[in-house]
Each structure stands twice: as structure tokens, then as C-alpha cells.
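Engineer: A predicted structure for the sequence below; I have some questions about it.
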Amino acid sequence: MARRNLTGAVDFAYLENFAANDAGVIEEVLNLFREQAGIWSSMLDASAEGWRDAAHTLKGAARGIGANHLGELCAAAEADGPQHLADVLHALDLVLADIAAYQHEQALQSLKTPR
């Protein structure tokens, strides 16, 4: 599959392998990540009391889907402080863009595949 529109923020081969190429599981995991990203992103502000908890939670979720760079940035924020939060938010945006492109590609592929 030609994933030429992706930035590389997510290692989809890792996710596909981890989910045993089960398209339904992959879709569900990515949808959950996208939904929760809205919650996490609003908490990734130095003035928010729970920003470190949000970074920790996002770190695990990111690594779980193969968004390793985002996971590393979250770890840096946890360890070094909120000065990394802008980088975390930027990386999260890239991950969400890649997920949207991946899901769009999967939808197009499903239209081409006979059932």
C-alpha cells in the first residue's frame, strides 16, 4: 500500500503486526486514540494541574500505536518539565494527521476490495 501522504509519525507496520493485521482492531484502536487525543491535548498546558499525568498517559498510548517520537517527547516532558509541551502538541498533530490519512487510505482500499 502506498502511504505517500504520511509523515512517518506513526509506524503503522508495527501497529498492523501488533494487531495481527485485524483491520477492525486497528480501526478501533486508532479511533480511541483520536477521541482521547482531544482530552489529552487540552490538558497539555503548563497551567493545567494534570499536564504531567496527561503526558504520561499519552506516552503509553502513543507507543502502543507506534508513534514512538511522540512517546519520547512525552517522556521528555515528564522528566524535564513543561517546556517540551509545545513539541508534544506539534507531534500529536502529526500523529493525528497520519492516522487520518491512514484511515482514509483504508476506506479507499475497502472500496476497491471485492467482498
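Structural biologist: Perfect, thanks for sending it.
Engineer: please count neighbours and contacts with C-alpha atoms only from this point.
Structural biologist: OK.
Engineer: touching stretch 74-84 from outside, list them.
Structural biologist: Contact partners of stretch 74-84, identified using CA atoms under 8 Å, 6 or more residues apart in numbering, comprise D45, A46, W51, R52, A55, H56, L58, K59, L73, L85, V88.
Engineer: er, stretch 24-40 I mean
Structural biologist: Residues contacting stretch 24-40 (CA under 8 Å, 6+ apart): L15, E16, A19, A54, A55, L58, A61, I65, L92, L96, I99, Q103.
Engineer: and here's the other structure:
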Amino acid sequence: MALRDLSGAVDFTVLEATTAGDDAVGEEVLGLFAQQAALWSPMLDVREEGWRDAVHTLRGAGSGIGARALAEACQAAEAADKTSAPPLLDRVHDALEAALADVAAYRHALMLKSLRR
């Protein structure tokens, strides 16, 4: 993975502005995002009692790193009723996977940058 693998699912200028360009803080925030994704993604199913909590949490986490498509998908799913939510939750899952792929590529680039110092 490398920066050339970024799909645009995450606008990392949002993260860089939030962290004032501090790579160590950026890495920590992205690590927390990945942990949140692992914790909440199994609940992206209306059969799970906390599905709405999952999309709400992922919406905030995605917004914080610049994953706009993820945040928008979460917002739509969160507003939906249980019967119309399943395809919206599929959209959340797809947007989350795209964001995680970009996060992995960006974190890899941060790791390589730290090795050069």
C-alpha cells in the first residue's frame, strides 16, 4: 500500500488540519478510527439492537478524519426506519471499507516517512 493507492474515500487534509500536521497524532487518530470500525462494523445490521448507535458512532469517526462519503451514508442510515435501513447499511459498509483501505494506505505512508527520519 502507498499513497498512490488512495481512492479519495478520505480527504486527509481534514485530518492534517485537525492534527496541525503532527504525524504521530494523525497515526493515533487513524488507529482509533480503525479500532472504532472493528468494534462497530459487526453491528451494521438491523437485527442488531445497536445498529443505529453503530452508524452514529461511525458517522462521527468518519467526519473526524475526512471520510465524507462514510459520514453521509451513516447519516442516511441513521435517519431511516428499520425496514428501509438494510440497503443503506450496505452503503455504510461499502463506504467504511473504502475509508479503511485509504486509512491503511495513508498509515503505511506515515510509517515509511517515520523510518526515513
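Structural biologist: Thanks, I have the structure now. Predicted, not measured: the structure shown is a model, and the values here were computed from it.
Engineer: quick revisit: buried subset of the contacts of stretch 74-84 of the first structure?
Structural biologist: D45, W51, R52, A55, H56, L58, K59, L73, L85, V88 (16 or more other CA atoms under 10 Å).
Engineer: out of these, what pair is the most spread apart?
Structural biologist: D45 and K59 (15.4 Å; CA to CA).
Engineer: about what we covered before: now the contacts of stretch 74-84 of the first structure as JSON lines including distance to D11 of the first structure and secondary structure?
Structural biologist: Below are the contacts of stretch 74-84 of the first structure laid out as JSON lines (distance: CA to CA, whole Å; DSSP: H, G, I helix; E, B strand; the rest coil):
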{"residue": "D45", "distance to D11 of the first structure": "27", "secondary structure": "coil"}
{"residue": "A46", "distance to D11 of the first structure": "29", "secondary structure": "coil"}
{"residue": "W51", "distance to D11 of the first structure": "25", "secondary structure": "helix"}
{"residue": "R52", "distance to D11 of the first structure": "25", "secondary structure": "helix"}
{"residue": "A55", "distance to D11 of the first structure": "20", "secondary structure": "helix"}
{"residue": "H56", "distance to D11 of the first structure": "20", "secondary structure": "helix"}
{"residue": "L58", "distance to D11 of the first structure": "16", "secondary structure": "helix"}
{"residue": "K59", "distance to D11 of the first structure": "15", "secondary structure": "helix"}
{"residue": "L73", "distance to D11 of the first structure": "16", "secondary structure": "helix"}
{"residue": "L85", "distance to D11 of the first structure": "22", "secondary structure": "helix"}
{"residue": "V88", "distance to D11 of the first structure": "17", "secondary structure": "helix"}
